[in-house]
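Colleague: Please find the sequence and the predicted model below.
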Amino acid sequence: MRFEGKHSFFKGKKIKNFNNLPYTLSRHHQLYMCMRQTGVDGNKSNNFLYDGDLVSCGREINFNAKYPNLFNSFSQLVGVNLQDELVVYETKSTSIHGLRYEPGCALVLRYENDDPVFGIVRDSIVFKKDKYFVIQCTSGPAALNQHILHHTLELTNDFIIRSFCSLEYNWPLSVGKLVTMNINTHTCEIF
């Protein structure tokens, strides 16, 4: 029967200690769980119960050729002096901790006077197993349209690059089009 499958760990052990059987079984189980949670070098594992980041298919590109204006900020973000030709992996979508980032989704970059400042993700880049986003900026805080309860986004031609770790608000938000405006459904309280 499959109903007793959860007891297979305890049934599979052959223990010749009948004095305190619950203590012996629980001790073996705790040692087994400690062994599973340790990393290769014997330290605590960082990704126990986490499958890892999912990166979709993409291609290798020359970062300097595609984004010459972002080269200096990317080298500061990475923390090294980069060569003239920097090869990075550009993906169509990235899933980090269950959150899916695709080109066209919005991120809240910061708040100014309780109004959100958005940015639109244009590309996802992987460099040395770290995830970076090329973000198109908006012109200041987004105006809330009271009629349709959406924020209106006005895009500029400015681009920035941010790593996933440096995002304070890392939830991707959907962006839709309403006639000629980019709108975003961002939760807000109306008093």
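Modeller: Yep, that arrived.
Colleague: make it CA atoms for all contacts and neighbour counts henceforth
Modeller: Will do.
Colleague: For Glu112, give me its contacts.
Modeller: Glu112 is in contact with Pro141, counting by C-alpha atoms under 8 Å, 6 or more residues apart in numbering.
Colleague: same question but for Gln76, I mixed them up
Modeller: Counting by C-alpha under 8 Å, 6+ apart, Gln76 touches no other residue.
Colleague: Assign a three-state SS to it, would you?
Modeller: Per DSSP: H, G, I helix; E, B strand; the rest coil, the local secondary structure of Gln76 is helix.
Colleague: Put this next to the previous one:
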Amino acid sequence: MWCMRFEAKNGHFKRLVKGNFKNIPFSLAHQNQLYICHRLLSSTSYLSNQTVVQNGKAVDFSYHPLTDRLLELLNQPQQLPVWVFSASSLSMCGVVYKIGSVIKIPAIDPDSDFSLACIDLIIVVNDQNFFVYRRLSICDFNDHFYSYEVQQSPAIGIIQCSGLVQQCALCLRKVAGRLLVTDKVSTVFHVPGLSN
């Protein structure tokens, strides 16, 4: 596992502990919580529900296989042509979604909490945002990279942005011929032998 990100985080704590030798764990935890709280509360994009759509163009969606599903989500009768605005990226609640980003969508399988999908198109219609996605099938969980091994599936779908399981964009990487999906924002490590 690559450790440079952990070393960078460690450097932050080394700066905090300089000259402070009383109750170091409490001091570090307290200072880190204050820092995170400051970042979250001072970030307008994290707290606001403002949506920012980046660069795009008007596209005729009339002959797309998901046109009927889009009209059903919009509660509109079938009328052609169906014009949509296709964006290159979309920012919601501080999370930037781009074409190729991975999202968590509601699961098909009742035993699973979520499914993974790769964004093919970001479309805006009547101030409503939608992701056209290609479903990813989860093969296995890779403990070494702490990521999901996935395979691309031919199944496509469309979901309104508010229908996501979790507001986060995951990262899709190809490592040694395998497609891996990792969390960009936070990673939780489970240490064997320690209980929660």
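Modeller: Right, received. Where do you want to start? Source: prediction; values computed, not measured.
Colleague: Quick TM-score on the pair, please.
Modeller: The TM-score (TM-score structural alignment, normalised by the length of the first structure) is 0.65; 140 aligned residues with a C-alpha RMSD of 2.2 Å.
Colleague: what residue of the first structure takes the place of Gln54 of the second structure?
Modeller: Using TM-score structural alignment, the equivalent of Gln54 of the second structure in the first structure is Ser56.
Colleague: pretty sure that match is touching Tyr89, no?
Modeller: No: counting by C-alpha atoms under 8 Å, Tyr89 is not a contact partner of Ser56 of the first structure; they are 10.5 Å apart.
Colleague: okay, these two: which has more neighbours?
Modeller: Shown here are Ser56 of the first structure and Tyr89; by other C-alpha atoms under 10 Å, Tyr89 has more neighbours (19 against 12).
Colleague: quick one, what contacts the more buried one?
Modeller: Residues near Tyr89 of the first structure by C-alpha under 8 Å, 6+ apart: Gly58, Arg59, Glu60, Ile61, Ile125, Val126, Phe127.
Colleague: can you redo these as TSV with neighbour count and secondary structure?
Modeller: Formatted as TSV, the contacts of Tyr89 of the first structure follow (neighbours: other C-alpha atoms under 10 Å; DSSP: H, G, I helix; E, B strand; the rest coil):
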residue	neighbour count	secondary structure
Gly58	13	strand
Arg59	12	strand
Glu60	13	strand
Ile61	15	strand
Ile125	25	strand
Val126	18	strand
Phe127	13	strand
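Colleague: Excluding chain neighbours, give the residue nearest to Asn62 of the first structure in space.
Modeller: Val87 (4.7 Å; C-alpha to C-alpha, 6 or more residues apart in numbering).
Colleague: who's in contact with the one you found?
Modeller: By C-alpha under 8 Å, 6+ apart, the contact set of Val87 of the first structure is Glu60, Ile61, Asn62, Phe63.
Colleague: give me that answer again for 10 Å
Modeller: If you count contacts by C-alpha atoms under 10 Å, 6 or more residues apart in numbering, Val87 of the first structure has them with Arg59, Glu60, Ile61, Asn62, Phe63, Asn64, Ala65, Val126, Phe127.
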